[in-house]
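Chemist: Here is a sequence together with a model predicted from it:
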Amino acid sequence: MNDVFYIAVLKIKKKLNVLSYSEKTELEKFQGKYSFINKVKIKNVIKGFDIYSKLDKDKAWESIENKIQEEKDKDVFIFYRKTMYKYAAVAAILVGVLMTIYYFKDIMFQNAVQVSPSIVNSNTVILPGTDKATLTLEDGSVVALEKGNSYHTQNAQSNGEEIVYKNKEGVDKDKFNYLTIPRGGQFLLNLSDGTKVWLNSETQLKFPVNFVEGKTRSVELVYGEAYFDVSPSSKHKGAGFTVLQKNQQIHVLGTEFNLKAYSDDSNIYTTLVEGKVEMQFNNSKQNLIPSQRADFDLKTNKVKIAKVDVYNEISWKDGVFSFEEKPLYEIIKVLSRWYDFEVVFQNQNIRNQKFNGSLIKDRGIDEIMVSIKNYGIINSYEFKNKTLILR
């Protein structure tokens, strides 16, 4: 029997970077067998411990496995009205409060829509995104990074899924590289100071090969979306960390936050997960606290601060797209970047209909579109040469 409490503890230890080698191996084996564990939301696991202690563990685990298998044969993109969202979110992406499913399974799964086979243009092949990126070196040369290919230099190495930089003596600290993620891609960058940056589809980041010890560490998000887990200043002689974007600057000492600045969006969104950041917009400054998002309107140069559900903003880095009260055109825009297709709304009336839903990123686009159609959001859809036509 799998001890869910123990697995939850391993997930928390991983979050705190205190996993032993044997524990890491054990967790990876478990994740390989039960991929949904990768979507676990740590804070909800913690809240679920009291419930867990009262359960028949064998019976509960059997129930979870049965429900997960059932859901594989159902919709992969489940939309819910707002009144059901708190249950839908748990059912679709949290499985993470693992034992809570045992109590709430009837409520959470009762409105799932049955999936029927979909028909996509036979000449169109649209696959989920994968780990891939283009690395542009200081001399202008370009290196393709993707699964199955390794890359090594004096101070960097990549296994095709991430690239890791190391601070080394003799490496020019004035040299910059660019990491560009295409549509249908994602990649993890480990900077030489220990900062981790998850890069979403259609994103470009400019960064130094090495940082100067004791001086402010600075990178530039040219465009796109990135999640930063910044190495604290205490490890770098008090040196802070700055993320530049053509319309704003973010100053941090050591924290986690998400920055979304796509070229085709009229707003820049900064969401703070942990710590504290100071944001500078033109001549004004604004501080954020955890669970706050700053929306900077590029047209008016005004900033709005609001409390948000952080998981909806950052779940993309963990393999899940989570939407709450999002209009259909925004949902489709996210999907188009990940699955690399264009979109045409022939029916303009459906563009702004708001829905709640979640999506595991490795599922096929045909399954997702059938779910949307079956829910009654659209009358019909068609793919033509990687263009999605919605009617």
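Modeler: Good, I have the coordinates. Numbers count the residues shown, from 1 in each chain.

Chemist: make it CA atoms for all contacts and neighbour counts henceforth
Modeler: Noted.

Chemist: Show me the longest strand that occurs in the chain.
Modeler: strand 217-229 (DSSP state E).

Chemist: Now do that strand: which elements does it pack against?
Modeler: strand 196-199, strand 203-208, strand 241-245, strand 256-261 (3 or more CA pairs under 8 Å, 6 or more residues apart in numbering; DSSP states H and E).

Chemist: mind putting those strands in CSV, mean neighbour count and distance to residue 174 included?
Modeler: Shown next, in CSV, are the helices and strands packed on strand 217-229 (neighbours: other CA atoms under 10 Å; distance: least, CA to CA, whole Å):
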stretch, mean neighbour count, distance to residue 174
strand 196-199, 22, 20
strand 203-208, 22, 7
strand 241-245, 20, 16
strand 256-261, 23, 25
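
Chemist: what would those look like in TSV with distance to residue 380?
Modeler: Shown next, in TSV, are the helices and strands packed on strand 217-229 (distance: least, CA to CA, whole Å):
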stretch	distance to residue 380
strand 196-199	33
strand 203-208	31
strand 241-245	39
strand 256-261	31
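
Chemist: Can you check which of those strands gets nearest to residue 85?
Modeler: The closest of the helices and strands packed on strand 217-229 to residue 85 is strand 256-261. By CA to CA, the value is 23.2 Å.

Chemist: Could you identify the helix or strand that succeeds that closest one?
Modeler: The helix or strand immediately downstream of strand 256-261 is strand 267-274, counting by DSSP states H and E.

Chemist: Next secondary structure after that next one?
Modeler: strand 277-281.

Chemist: Just the buried residues of that following strand, please?
Modeler: In terms of neighbour count (16 or more other CA atoms under 10 Å), strand 277-281 has its buried residues at 277, 279, 280, 281.

Chemist: Would you check how far apart the residue nearest to the second one when sequence neighbours are not counted and residue 304 are?
Modeler: Taking CA to CA, 6 or more residues apart in numbering as the measure, residue 279 lies nearest to residue 250, with 4.6 Å between them; neighbours along the chain are not counted. Here residue 250 is placed at a distance of 16 Å from residue 304 (CA to CA, to the nearest Å).

Chemist: Mind checking which of these two has more residues around it?
Modeler: residue 250 (20 against 10; other CA atoms under 10 Å).

Chemist: Relative to residue 210, how far out is the residue in the chain sticking out farthest from the centre?
Modeler: Distance from the C-alpha centroid of the chain peaks at residue 170, with 35.5 Å (CA atoms, centre = their mean). Noted for residue 170: a distance of 10 Å to residue 210, by CA to CA.

Chemist: and residue 89, helix, strand or coil?
Modeler: Under the three-state scheme (DSSP: H, G, I helix; E, B strand; the rest coil), residue 89 adopts helix.

Chemist: Assess the claim that it and residue 360 are in contact.
Modeler: No - using CA atoms under 8 Å as the test, residue 89 is too far from residue 360 to be in contact (11.9 Å).

Chemist: packing partners for the lengthiest helix in the chain?
Modeler: Criterion DSSP state H: the longest helix present in the chain is helix 57-72. Contact partners of helix 57-72 among helices and strands, from 3+ CA pairs under 8 Å, 6+ apart: helix 100-109.

Chemist: put this beside the first:
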Amino acid sequence: MKKLILKYLTNTITDAEQDKLSKWLSDSENQKIFEAHIKNDYYLNTIYNEDDLHKAYNDIWDNILKQEKDVKRLRTTPWLKYKYIAAASIALLISLTFIFNKDNTQISEPIIVNNNIKAGTDKATLTLDNGSVVALEKGQIYTSDNLESNGEKIIYKPVNTLKDQIAHNYLTIPRGGHYLLKLSDGTQVWLNSESKLKYPVNFVEGKTRKVELIYGEAYFDVSPSILHSGSKFKVRTNTQDIEVLGTEFNIKAYKDETNTYTTLVEGKVSINNAINTVILSPGEQSITNANDEEIKTVLVDIYDEIAWKDGVFSFKNKPLKDIAKVLSRWYDMDVIFIDKSLEKVRFKGVLGKNQSIEEILSAIKSVSINNYEINNKTIIIK
């Protein structure tokens, strides 16, 4: 249910999912779980006293009541207590406009010289086996032989292929983009900003299905082996090979990061770096490094690691330096820290990827930094 809660908070939930969440929350015990989750995980109370928070809740609630569509939704959703809606829906996700710091003084206004920063969208570059390059963008349709794209995803149709006839395509996602790929075996791959995947246009029946994440981040929902004559599925990165039988997992292997992170959501995967091998269980994350023979494993909050594919930034006490990398890729911009000590300051909150960069920065500014400046496509943190 944590996934549905996060999708609700970021306004990415479907009507069917909201009905499911509403039914779950009709139980009083589940309401307590919901409230505890919001308060403990996504309720930014670390720098505010109770008087400030009560004032913030009241101000935000008054603002919500002015919006007719929200009033209608809230009146038909009795299980949501007003202070948790206020804290989650606006205080965390929009800009914390109504929250004051401990001495009740408002924080200084940011400096906006010229804001040319836009949120990312569906876009990719498809490189065919013959070297041809095709730009895939939202709103544009492309079809060819056994593939078609509606501008938001690309789908390959299965065809009979001999082993010596396998052709490969490349899908490259730029900064400020993401894309969904459905391989010919039915496997779905969500590719994050600044990523590149190499894959066959079709798989040979009964043979191991192999793809290569050249760099970046990808979420795999693998079509089960039982549907493909028992053939395994393998993903290669620059530091490891991953073998699966039918599962869901996330790989993060960016060029500007030394570690490769693999997070298992469902099923079972084997991680091999040519020296050691580990088997992951759901909820575990492996960490590999080209300069380290050891494969480290840690327990993680799964949805925090994969929320990006559902249009969510879920930051759980992340250093601002790491958050800046994530934002830079999605908003295609650069971040400069004037005060280097701010890079280590940690932020906790849930934000929507469809929000403007000013809304994102306002939320972070309210709890973590003094001020910021936007100049064209550069953000200066002060």
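Modeler: Happy to help now that I have it. Since we're looking at a predicted model, the values are computed, not measured.

Chemist: TM between them?
Modeler: Here the superposed chains carry a TM-score of 0.77, computed using TM-score structural alignment, normalised by the length of the second structure; 322 aligned residues with a CA RMSD of 3.2 Å.

Chemist: where exactly do the helices run in the second structure?
Modeler: Under DSSP H, the second structure gives helices at 2-9, 15-24, 28-41, 50-65, 68-75, 82-85, 302-306, 320-331, 357-367.

Chemist: Now the ones you listed in TSV, please, with extra columns for distance to residue 264 of the second structure.
Modeler: As requested, the helices of the second structure are arranged in TSV below (distance: least, CA to CA, whole Å):
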stretch	distance to residue 264 of the second structure
helix 2-9	15
helix 15-24	23
helix 28-41	21
helix 50-65	37
helix 68-75	36
helix 82-85	31
helix 302-306	8
helix 320-331	21
helix 357-367	28
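
Chemist: could I get the ones you listed as a markdown table with mean neighbour count and distance to residue 223 of the second structure?
Modeler: Shown next, in a markdown table, are the helices of the second structure (neighbours: other CA under 10 Å; distance: least, CA to CA, whole Å):
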| stretch | mean neighbour count | distance to residue 223 of the second structure |
| --- | --- | --- |
| helix 2-9 | 19 | 22 |
| helix 15-24 | 13 | 24 |
| helix 28-41 | 14 | 33 |
| helix 50-65 | 16 | 44 |
| helix 68-75 | 12 | 38 |
| helix 82-85 | 18 | 38 |
| helix 302-306 | 20 | 19 |
| helix 320-331 | 19 | 28 |
| helix 357-367 | 21 | 36 |
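
Chemist: Which among those is found nearest to residue 145 of the second structure?
Modeler: Of all the helices of the second structure, helix 320-331 comes closest under CA to CA, at 31.6 Å.

Chemist: so where in the first structure does the closest one end up aligned?
Modeler: Mapping helix 320-331 of the second structure onto the first structure (TM-score structural alignment) gives residues 328-339.

Chemist: And for stretch 269-281 of the second structure?
Modeler: Under TM-score structural alignment, the match for stretch 269-281 of the second structure is residues 277-289.

Chemist: Just the residues contacting the matching stretch, thanks.
Modeler: 247-253, 255, 272, 274-276, 294, 301 (CA atoms under 8 Å, 6 or more residues apart in numbering).

Chemist: Which of those residues has the largest number of neighbours?
Modeler: Busiest of the contacts of stretch 277-289 of the first structure [other CA under 10 Å] is residue 272, holding 27 neighbours.

Chemist: which residue sits closest to that residue, ignoring its sequence neighbours?
Modeler: residue 257 (4.4 Å).

Chemist: what do we get in the second structure for residue 359 of the first structure?
Modeler: Aligned partner of residue 359 of the first structure by TM-score structural alignment: residue 351.

Chemist: gap between its match and residue 324 of the second structure?
Modeler: In terms of CA to CA, residue 351 of the second structure sits 14 Å off from residue 324 of the second structure.

Chemist: again with residue 285 of the second structure
Modeler: Relative to residue 324 of the second structure, and taking CA to CA, residue 285 of the second structure is found at 22 Å.

Chemist: so how far is the longest strand of the first structure off the chain centroid?
Modeler: 14 Å (CA atoms, centre = their mean, to the nearest Å).

Chemist: same check, this time on stretch 291-308 of the first structure
Modeler: 20 Å.

Chemist: for stretch 314-333 of the second structure, same thing?
Modeler: Stretch 314-333 of the second structure has its C-alpha centroid displaced from the chain centroid by 11 Å (CA atoms, centre = their mean).

Chemist: One more: stretch 367-380 of the first structure?
Modeler: With CA atoms, centre = their mean, you get 24 Å for stretch 367-380 of the first structure.

Chemist: what sits up against that stretch?
Modeler: Against stretch 367-380 of the first structure from outside (CA under 8 Å, 6+ apart): 75-79, 113-118, 350, 381, 390-391.

Chemist: Also stretch 373-382 of the second structure?
Modeler: Everything outside stretch 373-382 of the second structure that qualifies as a contact, by CA under 8 Å, 6+ apart, is 110-117, 332-339, 369-372.

Chemist: buried sites along it?
Modeler: Judged by neighbour count using 16+ other CA under 10 Å, the buried positions of stretch 373-382 of the second structure are 373, 374, 377, 378, 379, 380, 381, 382.

Chemist: nearest to residue 105 of the first structure, of the helices and strands packed on strand 217-229 of the first structure?
Modeler: strand 256-261 (31.9 Å).

Chemist: residue range for the closest one in the second structure?
Modeler: Taking TM-score structural alignment, strand 256-261 of the first structure hits residues 248-253 over in the second structure.

Chemist: Quick check: which of the helices of the second structure is nearest to residue 134 of the second structure?
Modeler: Using CA to CA, the helices of the second structure put helix 320-331 closest to residue 134 of the second structure, at 21.3 Å.

Chemist: who touches the closest one?
Modeler: Against helix 320-331 of the second structure from outside (CA under 8 Å, 6+ apart): 117-120, 175-177, 193-194, 315, 333-335, 342-347, 357.

Chemist: mind listing which of those are in strands?
Modeler: 177, 315, 334, 335, 346, 347.

Chemist: Mind putting those residues into CSV with neighbour count and distance to residue 213 of the second structure?
Modeler: Below are those laid out as CSV (neighbours: other CA atoms under 10 Å; distance: CA to CA, whole Å):
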residue, neighbour count, distance to residue 213 of the second structure
177, 23, 16
315, 21, 24
334, 16, 24
335, 17, 26
346, 18, 30
347, 20, 29
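
Chemist: Could you tell me how many residues sit around the alignment partner in the first structure of residue 297 of the second structure?
Modeler: Residue correspondence to the first structure (TM-score structural alignment): residue 297 of the second structure is matched to residue 305. Per other CA under 10 Å, the neighbour tally for residue 305 of the first structure reads 16.
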